[in-house]
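**Q** just the structure for this:
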Amino acid sequence: MKWIVLIQLSSTSLISKGSQNRYKFPPLGLLYISSILRMHGYAVHIIDLLSFGKDFSYLVKRMIELKRKYGNDPLFIGFSVFTENANDAIIASYVLKKVFQNSIIVFGGAHAKAAYEELLQSGVVDIVSLVEGEGHVIEIVNYVEGLIPLEEIRGIAYLRNGHVETTDRFFLESLDILPFPDFLNIKYHNYRQVGIIVTSRGCPGKCIFCASRQFSGSKYRAYSEKRVFAEMMFLHFYFKIISFGIMDDTFTVLKERTKKFCYLLKKYANDKIVYAIKSRVDLLNEETLSYLKETNCSAIHIGVESADNEVLKIMKKGITIEKSLDIIEKIASYGIMPECSFIVGNPGDKPETIYKTLMIVYLLNKYFTLYPSAVAGICTPYPGTELALESKELGLKILIKDWRRYDTSQPIFETNDFSLNFIREVMWSFNREPEMLVERALKKYPNLKEFYEIVERKIKNSAESFFKARKGNLKEWNPLNI
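**A** Now for the predicted structure:
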């Protein structure tokens, strides 16, 4: 029997470790690839170390068990590589190559696409996928089986005579032709019972801290509303899932699709499920919010990022803090929880602007009680982002090179306006005693008092309208039963 192993490694990051219990979700990327492979008759085993906190010894033990079962080496061993586990993926590949000498190693994922030259030069990686894996995974298998030469595989990088070679990249145009993720190839009941789905690829945004455009393209490509609804209903009826998280960076880009999706949900399943989405400040309006409200959308995540408009310009967000506060108020007025993310330590940030941003985070969590409405992370120059590619032009002094520390919880660079130690101290204080940090900031920067009072009134009004629209006891409310 011909078999393949797809691996999601664990992480040493405190952020990832902390999320293992709360966000134990299936590895969707690997599940999509598994579906394609199993359609073509291959046995596929998914080893998810991240979600279950398993270590490298478990991986080796499991791989040896599989080799005994099949009596041969897998055709290839695929790794989903993100920045903070890239070094671990190299180490794992080195060991597995010693044990499975007839298998090739394939790396995919955002970090692999950005840092493919470095990964290939390690000498333990045979192929790096530069595109969506579903589009060429069968070509990779055909190469392994001797049916086509390596250079005929589209969208990959590989070494030839010590030099890195690449083939033409491409993006899948019609996503509806893809099968559902291979949910039946994992023990779904061992994961959080929240249906996590992705309904689009590509992003129209230009944010300098995000690599989505580079890896998935600037063209927004989406599943049809019928396909999205069908996948949700499959998870609902097969696994009894009633809570869903739509994980697209921006679900509401195509307003007509959003409208049609909500129509299907309301007509056939409105009393059965609840769901949350992600969107952008500039892609939400009253009409869209009314559709979402009618179909049990419980929360909308938006990236506010900064409280300072000049910093937002440098980040290329295309929004202002005033617009963000207005849309937060509108979301809340429909009884939908506005979940907001922020980034501190950006190019253009100064201590004063960082404190302004943390004030908004504090106020959102103060008035939208019992459920964390806002989170703040530290600006991180992930490979492939404009932040990393144009770091010198943006005035960044990148001091940390260890990929394991690229997890948004630790400062990686400093500028002429703030140091690593300043960011560490501020975030440590904010995470422990946010109210005390805000009080200290207002004493240090009395000019921020008026800003703070205006924002507090705005957020307080938003929270009150949210509670009024919910018409219930917030203590009993949890948008995704997490």
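**Q** for the rest of this, base every contact and every neighbour count on C-alpha atoms.
**A** OK.
**Q** burial measure for G41, as a count.
**A** 11 (other Cα atoms under 10 Å).
**Q** actually, I354.
**A** The burial count for I354: 23, using other Cα under 10 Å.
**Q** would you agree it is in contact with G345?
**A** Yes - here I354 reaches G345: they are 6.9 Å apart, a contact under Cα atoms under 8 Å.
**Q** tell me where the stretch 251-400 of the chain has strands.
**A** Using DSSP state E, counting those that start in this stretch, the strands of the stretch 251-400 of the chain run over residues 274-279, 297-305, 337-344, 374-378, 397-398.
**Q** mind putting the ones you listed into a markdown table with mean neighbour count and distance to D407?
**A** A markdown table is the format used below for the strands of the stretch 251-400 of the chain (neighbours: other Cα atoms under 10 Å; distance: least, Cα to Cα, whole Å):
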| stretch | mean neighbour count | distance to D407 |
| --- | --- | --- |
| strand 274-279 | 20 | 20 |
| strand 297-305 | 24 | 16 |
| strand 337-344 | 23 | 12 |
| strand 374-378 | 20 | 8 |
| strand 397-398 | 16 | 15 |
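**Q** mind putting those in TSV, distance to V95 included?
**A** Shown next, in TSV, are the strands of the stretch 251-400 of the chain (distance: least, Cα to Cα, whole Å):
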stretch	distance to V95
strand 274-279	39
strand 297-305	40
strand 337-344	37
strand 374-378	34
strand 397-398	31
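**Q** between these, which one is closest to C207.
**A** Using Cα to Cα as the measure, strand 297-305 is the one of the strands of the stretch 251-400 of the chain that comes nearest C207, at 10.4 Å.
**Q** contacts made by that closest one with the rest, please.
**A** 274-281, 312, 321, 324, 331, 335-344, 357, 479-480 (Cα atoms under 8 Å, 6 or more residues apart in numbering).
**Q** go with 7 Å
**A** For strand 297-305, the surrounding residues in contact (Cα atoms under 7 Å, 6 or more residues apart in numbering) are 274-281, 324, 336-343, 479.
**Q** among the strands of the stretch 251-400 of the chain, which comes closest to A86?
**A** Of those, nearest to A86 by Cα to Cα is strand 397-398, at 18.3 Å.
**Q** here's the other one to compare against:
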Amino acid sequence: MYTLRVLFSNAPWHKQAEIGQAGWRGVRAGSRWPHTSPFFGGELTGGYIPFPFFLSTAAAMAKRAGLETFIRDSIAMGESYADFFNFVREYDPQVIIMETSTPSLSNDLAIARRLKKDFSKALIIFCGAHFELEQEKFIESNRDIDFTVYGEYETALVELLNLLHSCLVNESFSLSEKGEISVLPEKIASIPNLVFRDGAAVRKTLHGKPVDLASLPWPHRDSLPNENYFDSVCGLDLPQLQIMTSRGCPYGCIFCVWPQLIYRGTHYRTRSPEDVVNEIEENLRRYPYRSIYIDDDTFNINREHVLMIARLMKQRGLTDVPWGIMARADRMTENMLDELKEAGLFSVKYGVESADQQVLNDIGKKLDLAKVSQIIRYTKEIGIKVHLTFTFGLPSDTAESIEETIALAASLPSDSVQFSIATPFPGTKMYTEYDARGWISTKNWDHYDGSTQAVSRTERFTGEQLEGYVRKAYRIWGEAKVKRTLYSDEFKQAFKNKVAATVGPGAKLVLLQSANIALTCNLLRLLHEEMPYEMHVVTHERFAKEFVSIIPEKRVHVFRNTGDFSHALLRDFAKTLREQEYLEGTIIPYTNPTGCGYEEVEKVALELASTIVAGVTMEGKIIR
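**A** The predicted structure follows:
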């Protein structure tokens, strides 16, 4: 009996670093804000890697339907393009599903062309959060793509796969050498969320109803690199279990991609708390996860849903595993935070975006700023870590509103922050508004990566000015945070005692640039100006100029072949430097409060010297 063989793929998306030029690596499936980040060599994994919820849920549904199914997350694996194509050749699927996104589209189309060339009989299906997937002209222009499934795609995609499987079994479906299909278009047209070819024409079906979350199986995880999925959220540890307890958001932020391109409106739905906690408990039993991240669009919309999950976690004895959430500060209460803390809540992401109420109102966020600061401070007061997000370049932003936002960010007791430039992703209300006003700077989707590169301007700012504000904000926030901690008499004395207990006066110490630059620079000033040691710094070359104004340039030792302290790539460099300089101890700055994810940094530190003298966090805690 024939069984349709299906590959679900989150395909590679990266560019290797070259001599004198940084590369990049991207995240796509599972990310609300697909983006790239600089890559200087070493492993392609590490840092933020989201779990591919839609793709893995669809794979679980296909497996439940009896289809031969494999899901491959090349991004989480750190897989090369060559290895990906070799795997496809070995697996020999009849259908290849690729989740795509706006900034990865050209990369993904190039992969599809190669797949169609090498595996002409395979059908290729695109899905994901990109507006062109629901346009007939996209299929017309890209002959290598056989179907697109737009919106919230799992149910429609598996309906299509079941139809293809049924027709294959009944021999009413076949693939030509060119991968053309012979399924009756009328059967395909009964499935929602599709764009497909009907002979020379292209047809589109209507978007279906929002998915009933109770009908979905738990995401498939068995063949995935579960050790690599990670959202640090102020120091959550690896390996991390990422789950969803709800979908959708009742608010209407004009920039938010998933509600507009995936959910098609404010369709807020919750899973049953019992099913959520069952999934957590089962996954903790099967794999040694050390933290949990609940990756809901907004976790605390439904108070009863939230508190029931917390109470069930306490009843099941799951409070020893720390967990994090994304929430709205103005929907949080002190009582709710108290109960979540008792259930093991470790950290919260709060989206603030702006310190100007009118700016927030104009983007549809409807955030009550009067309540935000109080809740953020209370969250921190009871020992829950806080991550805050801010956005520059919103439609009614002024110089005053951005400066006020930077000042607010610097004044709040956050453990970490994210400053972004508003990115009007095509298909969102923001894009429509910016395009109508002539504010879109480029329609090259490669540049829509939502990080530090502006793709639009506003009435008052150029893209370059917005990029400058992001750099300024990180600098001011970092300086403010570090000065609150490192310059206290209590920290200074504790740090001096810690170092003096390990090495004597005049010792040669090396400080690693392994955290926020403000932390490293201020630690260096303290060590160089107030303590009796000869200080050296090991840093990637892009940070070197920050240190030569503090210590002699000859003591600033730079590397270029990796950007993430890869032990394999820095071992020889570190050993040579140790022999040349007779280094006696290392000091490690840590971005997060627990030091998680710093294993490679610590290995390099021990190659540089026999002893790690101290490790210091952004909170001024000495953790080594």
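**Q** for D146 of structure 2, list the residues it contacts.
**A** 123-125, 196.
**Q** so which of those would you say is closest to E99 of structure 2?
**A** Nearest to E99 of structure 2 among these, with distances taken as Cα to Cα, is I125, at 8.5 Å.
**Q** what lines up with the closest one in structure 1?
**A** In structure 1, the residue matched to I125 of structure 2 (TM-score structural alignment) is V106.
**Q** next secondary structure after the helix or strand containing its match?
**A** Using DSSP states H and E, V106 of structure 1 maps to strand 104-108. Using DSSP H and E, the next helix or strand after strand 104-108 of structure 1 towards the C-terminus is helix 110-114.
**Q** after superposition, how close is that next one to structure 2?
**A** Helix 110-114 of structure 1, aligned to structure 2 and superposed, deviates on average by 4.1 Å (mean Cα distance after the TM-score superposition for structure 1).
**Q** next helix or strand past that helix?
**A** helix 116-120.
**Q** enumerate the positions of that next one that are buried.
**A** Going by neighbour count (16 or more other Cα atoms under 10 Å), the buried part of helix 116-120 of structure 1 is 116-117, 119-120.
**Q** picking up where we left off before, what sits against the match of I125 of structure 2?
**A** 76-79, 125-128.
**Q** for the stretch 51-200 of structure 1, just list every one of the strands.
**A** Applying DSSP E, counting those that start in this stretch to the stretch 51-200 of structure 1 gives strands spanning 76-80, 104-108, 127-129, 156-160, 163-166, 195-197, 200-201.
**Q** what does the stretch 401-550 of structure 2 give?
**A** Assigned by DSSP E, counting those that start in this stretch, the strands in the stretch 401-550 of structure 2 fall at 416-421, 508-512, 534-540.
**Q** matching residues in structure 1 for the longest one?
**A** What that stands for is strand 534-540 of structure 2. Going by TM-score structural alignment, strand 534-540 of structure 2 lines up with nothing in structure 1.
**Q** and the second one, by the same measure?
**A** Mapping strand 508-512 of structure 2 onto structure 1 (TM-score structural alignment) gives no aligned residues.
**Q** pull the distance from that strand to the chain's centre.
**A** 32 Å (Cα atoms, centre = their mean, to the nearest Å).
**Q** now do the same for F425 of structure 2: its match in structure 1.
**A** By TM-score structural alignment, F425 of structure 2 lines up with Y382 in structure 1.
**Q** now that match: how far from K443 of structure 1?
**A** With distances taken as Cα to Cα, to the nearest Å, Y382 of structure 1 is found 35 Å from K443 of structure 1.
**Q** repeat for Y23 of structure 1
**A** For Y23 of structure 1, the distance to K443 of structure 1 - Cα to Cα - is 38 Å.
**Q** again with H189 of structure 1
**A** 51 Å.
**Q** can you name the residues of structure 1 that the helix or strand hosting M61 of structure 2 overlays?
**A** Per DSSP H and E: M61 of structure 2 is located in helix 53-64. Counting by TM-score structural alignment, helix 53-64 of structure 2 falls onto residues 28-39 of structure 1.
**Q** who's more crowded, Y23 and K443 of structure 1?
**A** Y23 (16 against 12).
**Q** number of residues surrounding G317 of structure 2?
**A** 12.
**Q** sorry, back to before: what's the closest of the strands of the stretch 251-400 of structure 1 to F100 of structure 1?
**A** Of all the strands of the stretch 251-400 of structure 1, strand 397-398 comes closest under Cα to Cα, at 37.8 Å.
**Q** which part of structure 2 lines up with that closest one?
**A** By TM-score structural alignment, strand 397-398 of structure 1 lines up with residues 439-440 in structure 2.
**Q** could you check how far the matching stretch is from the centre of its chain?
**A** 26 Å.
**Q** which outside residues touch it?
**A** So stretch 439-440 of structure 2 is in contact with 434, 455-458, going by Cα under 7 Å, 6+ apart.
**Q** taking those one by one, which sit in helices?
**A** Using DSSP state H, the members of these that fall in helices are Y434.
**Q** just give me the closest of the contacts of stretch 439-440 of structure 2 to R247 of structure 2.
**A** Y434 (27.3 Å).
**Q** pull the number of nearby residues for the closest one.
**A** Neighbour number of Y434 of structure 2 under other Cα under 10 Å is 18.
**Q** got a list of what it touches?
**A** Contact analysis of Y434 of structure 2 by Cα under 7 Å, 6+ apart lists I440.
**Q** tell me the spacing between it and G393 of structure 2.
**A** Y434 of structure 2 is 11 Å from G393 of structure 2, by Cα to Cα.
**Q** for Y263 of structure 2, same thing?
**A** From Y263 of structure 2 to G393 of structure 2 the distance is 25 Å (Cα to Cα).
**Q** who has more neighbours out of these two?
**A** G393 (26 against 22).
**Q** the more buried one maps to what in structure 1?
**A** Under TM-score structural alignment, G393 of structure 2 pairs with G345 in structure 1.
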